[in-house]
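J.: Just to be clear, the model below is a prediction. Sequence and coordinates:
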Amino acid sequence: MKISLLAILMAVLVIGGCSKPKGVFKPGQLWLDNNGVHLNAHGGGIMIHDNTYYWFGEHKTEGKAGNKALVGVHCYSSKDLYNWKDEGVALSVVSDTTSLIVKGCVIERPKVIFNAKTKKFVMWFHHELKGMGYDAAMTGLAVSDHVTGPYQYIKSMNPNAGVWPINYPDSLKTRKVDMDTIKQWSPTWRKEVELGYFLRRDFEKGQMARDMTLFVDDDGKAYHIHSSENNQTLHISELTEDYLGFSDKYTRVLEGKANEAPALFKRGNQYYMISSGCTGWKPNPARSAMATHPLGKWTELGNPSQGSEEDVRTTFHSQSTFVLPLIGQKDAYVYMGDRWVPNNAIDGRYIWLPMEFEADRPIVKWYAEWDLSIFNEGENE
């Protein structure tokens, strides 16, 4: 009788254990890696390779100076998204002052994708040159034969030099305007920005590329999405087949709407983008948009945040960086955001929340504690 009772108890524990996740997410709390150290992968993104999640992000250090690239890009790996193994620095800054990735430059929002044809892991990132503030507005490229690196820095550039967007009308390409005579931020100034003043200004040298992300479609085509034109207009650029350059095919998106922190993902046959306004380190209401193709027309859907007035106004005190589709689950996505601490960069926290949908509109709600079982069928019924 005792043996039978023990067997039953063990069976219940096993079944119960299989139905529960191995961890839990606590947005905004310290998140420790396998070494007991707070994860250091800010402004990052996740790539999935061999059924493993790899998280790449900015390695921050203490103090305000920690927002500069003093180390490089950090990498972590996980099988379950709760527990992360430190894989070390994937891309390191250098001491060589002739290199563009010299220690003290700015490396932000690194993203990595895998090219199935070349078998290369390709990293792009927002790159600002040392001592130039945010004036360079370049995008940098690094490549590796191994997912965790080390990544070899290749080059940085202002993309699409001498190339017009495919959705920019010929009638505007020769438009002349003296912006010095127009008050900045006035309705007239904003209209000229919407019509492409900064696009035309940067046509020869290449376009600005600040906050950015990458997206690989089902057909293998990859896209580089970045905040351009003085952060006033997003550009979505198709990459070359090897993902190492720009194909000269790109569009202007949400012209003059001042979006940054883009995160693009696909659900069914629709493409969605989460972004934010431009308020520096301070959080603001998120934005969302939808399209039928990455290079197509994007329709604004409004703020995806739902909750208290404070949550909606600040996107849960976070800024978007990536939207993660889960391995092996349909229509299961995680909103990834950063809660910046500009005066002590290393203390930045992560806001991960489940993404839900209402009438094909992405919705994000606050959960102080949650796990992946929320995506189980019927969980939200």
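T.: Received the coordinates, thanks. Residues are numbered from 1 along each chain as shown.

J.: From here on, just use CA atoms for contacts and neighbour counts.
T.: Will do.

J.: quick one, strands of the stretch 51-200 of the chain?
T.: 52-58, 72-78, 85-92, 106-115, 120-128, 138-144, 152-157 (DSSP state E, counting those that start in this stretch).

J.: Mean neighbour count for those strands - can I get that in CSV?
T.: Below are the strands of the stretch 51-200 of the chain laid out as CSV (neighbours: other Cα atoms under 10 Å):
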stretch, mean neighbour count
strand 52-58, 25
strand 72-78, 24
strand 85-92, 20
strand 106-115, 26
strand 120-128, 25
strand 138-144, 23
strand 152-157, 17
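
J.: what's the closest of these to V24?
T.: Between V24 and the strands of the stretch 51-200 of the chain, the tightest spacing by Cα to Cα is seen for strand 72-78, at 13.7 Å.

J.: now the closest one, how far from the chain's geometric center?
T.: From the chain centre to the centre of strand 72-78 is a distance of 15 Å (Cα atoms, centre = their mean, to the nearest Å).

J.: alright, now check it against this:
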Amino acid sequence: MNSTNFRTALLVFTVLFISSVSLTAQDKDGKTIYPGAVWPDDHGNHIQAHGGGIIKLGATYYWFGEYRAKDNLPEFRYVGCYSSTDLVNWKFLKKIQFPDPENLGAGWVLERPKVYYNNRTKKFVMYMHLDDRSYKFARVGVAVSDKVDGEYKFVKSFRPLGLESRDIGQFIDDDGTSYLVFESRPTRGFYIAKLSDDYLNVAEQTCFISAPLEGGAIVHYNGLYYAIGSALTGWDPNPNKFATAKSLEGPWSEFKDIAPPESKTYGSQSTMLIKVAGSKDTTVIFMGDQWRPSSQWDSRYLWMPVEIGEGKLKLPEPKPWKLNIKTGQVKVENK
């Protein structure tokens, strides 16, 4: 075996080993995140929030994502809603049920739900990727609720900026300005679009990043914006890449790998970057999905603190780690 094949085999073994960590180990001390392991909620069930997004209200984080449990009824799509004060231990709040809102028919798609809180209207606004089985509908859906874990009422669907939209991401800047990130296949790139005052539409195009990427995630860190994206390989993982810019409007740097390319981002796909600003340090967490298309309910999550700064971003090899939510400091286990 040559050195390249050996490194690849070692990376694959590492990912498989981490993914095999038992529920007992995951729940061992209530303080450790095990990337790729079963992640139980407060009822002991594996968290169902795939392709998700997180918002923070006060001291509480809310995680929304695709609820893909085995016993879901086929005519509905569900969004899982969870809360946490430490990003480690998650309380199951509810699964939000959506019937087919646009009569898309059997096999219709609801993916990557993201929720924003609008301070002006005092409403919670959920964006989602809506599609038919053939992925030709390519629109975003919008639903609204008075409570973060309330009943979300479907309002409408539309194509942002009049463009096809599939994978979506969310970004809330440090000043509270909210943006939708969406991938448009015909233009071979992804867009950053500022939301309207009521968050029910997009107000304007902020930037078009000319790179055929999906799973867009953005963070603002020490004066630079970092954007991550995943290549268009469907369920299969690939080498995710990042670029930087001094402004959301760009210009953006060339895209570079965030991890060894042979690891294919350690079998994961980006969905969000979470910034935890504590009293002693600021940590940025890569939030990724390890998809299992034939058993979607068992898809896992790869969360790891990234090495970031001065225009560089690296996703280190996944290992168990602890987060101090108050200080913002992390401790990665050396094994």
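T.: That came in fine, so what should we check first? Computed from a predicted model, the values in this text were never measured in an experiment.

J.: that older thread, between the strands of the stretch 51-200 of the first structure, which one is nearest to V334 of the first structure?
T.: strand 52-58 (12.8 Å).

J.: how about the strands of the stretch 51-200 of the first structure, which one is nearest D242 of the first structure?
T.: With distances scored as Cα to Cα, the stretch of these nearest to D242 of the first structure is strand 106-115 (6.5 Å).

J.: For that closest one, name the packing helices and strands.
T.: The contact analysis (3 or more Cα pairs under 8 Å, 6 or more residues apart in numbering; DSSP states H and E) places strand 106-115 of the first structure against strand 42-49, strand 52-58, strand 72-78, strand 120-128, strand 212-216.

J.: Hmm, Q205 of the second structure is touching S196, no?
T.: No. Between Q205 of the second structure and S196 there is no contact, the gap being 11.0 Å when judged by Cα atoms under 8 Å.

J.: Same list (the helices and strands packed on strand 106-115 of the first structure) but as a markdown table, adding distance to T188 of the first structure.
T.: A markdown table is the format used below for those (distance: least, Cα to Cα, whole Å):
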| stretch | distance to T188 of the first structure |
| --- | --- |
| strand 42-49 | 34 |
| strand 52-58 | 38 |
| strand 72-78 | 41 |
| strand 120-128 | 30 |
| strand 212-216 | 28 |
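
J.: nearest to I351 of the first structure, of those strands?
T.: strand 42-49 (10.9 Å).

J.: quick one: that closest one aligns where in the second structure?
T.: Aligning strand 42-49 of the first structure against the second structure (TM-score structural alignment) gives residues 50-57.

J.: W370 of the first structure is nearest to which of the helices and strands packed on strand 106-115 of the first structure?
T.: Per Cα to Cα, nearest to W370 of the first structure of those: strand 72-78, 17.7 Å.

J.: packing partners for the closest one?
T.: Strand 72-78 of the first structure packs on strand 52-58, strand 85-92, strand 106-115, going by 3+ Cα pairs under 8 Å, 6+ apart.

J.: Save these as CSV, and put in distance to S77 of the first structure too.
T.: Output for those, formatted as CSV (distance: least, Cα to Cα, whole Å):
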stretch, distance to S77 of the first structure
strand 52-58, 5
strand 85-92, 5
strand 106-115, 13
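
J.: Which one, of those strands, ends up nearest to M336 of the first structure?
T.: strand 52-58 (11.1 Å).

J.: quick one, that closest one and strand 120-128 angle?
T.: 20 degrees (axes from the mean of the first three to the mean of the last three Cα atoms, to 10 degrees).

J.: sorry, back to before: more crowded one of Q205 and S196 of the second structure?
T.: More crowded of Q205 of the second structure and S196, by other Cα atoms under 10 Å: Q205, with 16 against 13.

J.: Please enumerate the helices of the stretch 201-335 of the second structure.
T.: 264-267 (DSSP state H, counting those that start in this stretch).

J.: which position in the second structure aligns with P354 of the first structure?
T.: Using TM-score structural alignment, P354 of the first structure pairs with P305 in the second structure.

J.: correct me, but that match touches E317?
T.: No. Checked against Cα under 8 Å, the pair P305 of the second structure and E317 is beyond contact range at 10.2 Å.

J.: So between the two, which is more surrounded?
T.: P305 (24 against 16).

J.: Just list the residues touching that one, thanks.
T.: For P305 of the second structure, the contacting residues are T283, V284, I285, F286, L315, P316, V330, by Cα atoms under 8 Å, 6 or more residues apart in numbering.

J.: what lines up against the second one once you look at the first structure?
T.: It refers to V284 of the second structure. Matched by TM-score structural alignment, V284 of the second structure corresponds to Y333 in the first structure.

J.: Would you write a PyMOL line that selects the buried entries of the contacts of P305 of the second structure?
T.: The PyMOL selection below is limited to those of the contacts of P305 of the second structure classed as buried (16 or more other Cα atoms under 10 Å):
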select buried, resi 283+284+285+286+315+330
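
J.: what would the contacts of P305 of the second structure look like in TSV with distance to P160 of the second structure?
T.: TSV is the format used below for the contacts of P305 of the second structure (distance: Cα to Cα, whole Å):
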residue	distance to P160 of the second structure
T283	32
V284	28
I285	28
F286	26
L315	31
P316	35
V330	38
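
J.: ok, the contacts of P305 of the second structure vs G52 of the second structure, which is closest?
T.: Nearest to G52 of the second structure among the contacts of P305 of the second structure: F286, at 12.2 Å, using Cα to Cα.

J.: Surely the closest one touches V306?
T.: Yes. Applying Cα under 8 Å as the test, F286 of the second structure and V306 come out as touching, 6.3 Å apart.

J.: Now do the shared contacts for the two.
T.: In contact with both F286 of the second structure and V306: L315, using Cα under 8 Å, 6+ apart.

J.: mind listing what's buried in the longest helix anywhere in the second structure?
T.: Determined from DSSP state H, the single longest helix within the second structure is helix 3-19. By neighbour count with 16+ other Cα under 10 Å, helix 3-19 of the second structure contains the buried residues T8, L11, V12, T14, V15, I18, S19.

J.: Downstream of it, the next helix or strand is which one?
T.: helix 23-26 (DSSP states H and E).

J.: Could you list every helix and strand in contact with that next one?
T.: Here helix 23-26 of the second structure touches no other helix or strand, going by 3+ Cα pairs under 8 Å, 6+ apart.
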